[in-house]
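Undergrad: structure of the sequence below:
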Amino acid sequence: MSLINSFGPARAFALGLALISLAPAQAQKTTVKTKNSKVKTKTTGAAGTTVSKTTAVASSAPLVAMEPQPAPAPVSPVASAPQVVTAAPAGLPAEWISDLGAAQAQAKATNRPILAVFSGSDWCKPCIMYEQEVFAKPEFTAYAKDKLVLAHFDFPRMKKNQPTAAQLKLNEAAAAQLNKEGDFPLAVVIAPDGKVLAKTGYIAGGPVAFEAYLKKVVPTL
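TA: The predicted structure follows:
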């Protein structure tokens, strides 16, 4: 006789429910790992099999607000940086030589001291003032004509004012001998034998004041 016939239909149905309640859950999900906004789950079936499933979810990590970065602090210019100007000085008279070697040769031949001027004609305001107020004046040209050998070495910054490669080489050679510190403006008084007698920056007062300075350095002038 079968089990159903032995217990009757009602009892057989109750027994079936009891057996089902004793079995493990059909689908239990357990979170095992979270990474990169993905949740990996493990599903265990009644037969003991395991099925893995990965589901993309929104990240639960709190969002960190990015603080605004402060604007970079302005870079302070070098204290000795010259003022930038747009106007270039008037050209110097033709008596000025731009070759230190040629000036030295002329100084020896004439036994006259050299006045070598280093300038930045398109960026150095004191340089421009020096040339406009002193060196380009007809009074100074007349004074220096038979007393000095005049040499001028310009170091402009604007592209349109750049000297030729040959002249730039002469300027740099002169600076290597007389203006290693890179001072602008700079006036150097040199004896006929090549000895440096004095160096000075800008002197206010025009040709008269500069001539007075020269006479202190070279009393025979």
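
Undergrad: make it CA atoms for all contacts and neighbour counts henceforth
TA: Will do.

Undergrad: host element of residue 107?
TA: Using DSSP states H and E, residue 107 sits in helix 100-110.

Undergrad: also compute the angle for the following helix or strand past that helix relative to helix 100-110, please.
TA: Next in sequence after helix 100-110, counting helices and strands by DSSP H and E, comes strand 114-119. Taking axes from the mean of the first three to the mean of the last three CA atoms, to 10 degrees, one finds that strand 114-119 is oriented at 160 degrees with respect to helix 100-110.

Undergrad: this one as well, want them side by side:
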Amino acid sequence: MSKQSVIKSASLTFLITLFFSGIAFGQNWQTDFNQALQKAKSEDKPIILVFSGSDWCAPCMKLENEIWSSDEFKNFSAEHFVLYKADFPRKKKNQPDTEQVKANKQLAEKYNQKGFFPLVVVLDENGKVLGETGYKKLSPNEYIKHLETFLK
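TA: Sure, this is the predicted structure:
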């Protein structure tokens, strides 16, 4: 192999690695709601607050698999949203730590008083509700457009 082909091969490998790590890390779910609010303010982005039952709610699992895990949503959300998931799993092995459970319950008291799952709440950078939705049988790009209707 010539020196030039080795360089091209190494460059291609580097670009592929960079691309896939961008996808893997393109989605950054916040774990502290106050930090999510601060990030939203500093970056002038809305917050997507998701109330999920990750191990028991079938529509929550569909939302995770069809929308949140999609490359389209990951790439778009990295630039346009601050993400926070308030998860309410039922299985003991999936329970978050005590502080996280307490924080999620406080968020539910404020933003999900009716206890809907999944509930997707779009908030402005001050925590004001702009709109609410849930699981919808849409493509990731259609779901993004749906979320954006709350921002107008």
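
Undergrad: still on that earlier bit, in structure 2, what stretch matches the helix holding residue 107 of structure 1?
TA: Aligned using TM-score structural alignment, helix 100-110 of structure 1 spans residues 33-43 in structure 2.

Undergrad: ok, now stretch 7-21 of structure 1?
TA: Going by TM-score structural alignment, stretch 7-21 of structure 1 sits over no part of structure 2.

Undergrad: repeat that for stretch 210-218 of structure 1.
TA: Mapped onto structure 2 using TM-score structural alignment, stretch 210-218 of structure 1 covers residues 143-151.

Undergrad: buried residues, that stretch. List them.
TA: 143-144, 147, 150 (16 or more other CA atoms under 10 Å).

Undergrad: likewise for stretch 89-106 of structure 2?
TA: Applying 16+ other CA under 10 Å to stretch 89-106 of structure 2 flags 89, 100-101, 104-105 as buried.

Undergrad: which residues are contacting that stretch?
TA: 33, 52-56, 86-88 (CA atoms under 8 Å, 6 or more residues apart in numbering).

Undergrad: so where do the strands sit in structure 1?
TA: Using DSSP state E, the strands found in structure 1 span residues 28-35, 38-44, 50-56, 114-119, 149-154, 186-190, 196-200.

Undergrad: re earlier: average offset of the match of helix 100-110 of structure 1 relative to structure 1?
TA: Superposed on structure 1, stretch 33-43 of structure 2 shows a mean distance to its aligned partners of 1.1 Å (mean CA distance after the TM-score superposition for structure 1).

Undergrad: please point out which parts of that stretch sit buried.
TA: 33, 36-37, 39-41.

Undergrad: now the residues you listed as JSON lines including distance to residue 7 of structure 2?
TA: Below are those laid out as JSON lines (distance: CA to CA, whole Å):
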{"residue": "33", "distance to residue 7 of structure 2": "45"}
{"residue": "36", "distance to residue 7 of structure 2": "42"}
{"residue": "37", "distance to residue 7 of structure 2": "44"}
{"residue": "39", "distance to residue 7 of structure 2": "40"}
{"residue": "40", "distance to residue 7 of structure 2": "41"}
{"residue": "41", "distance to residue 7 of structure 2": "43"}
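
Undergrad: this completes my enquiry, with thanks.
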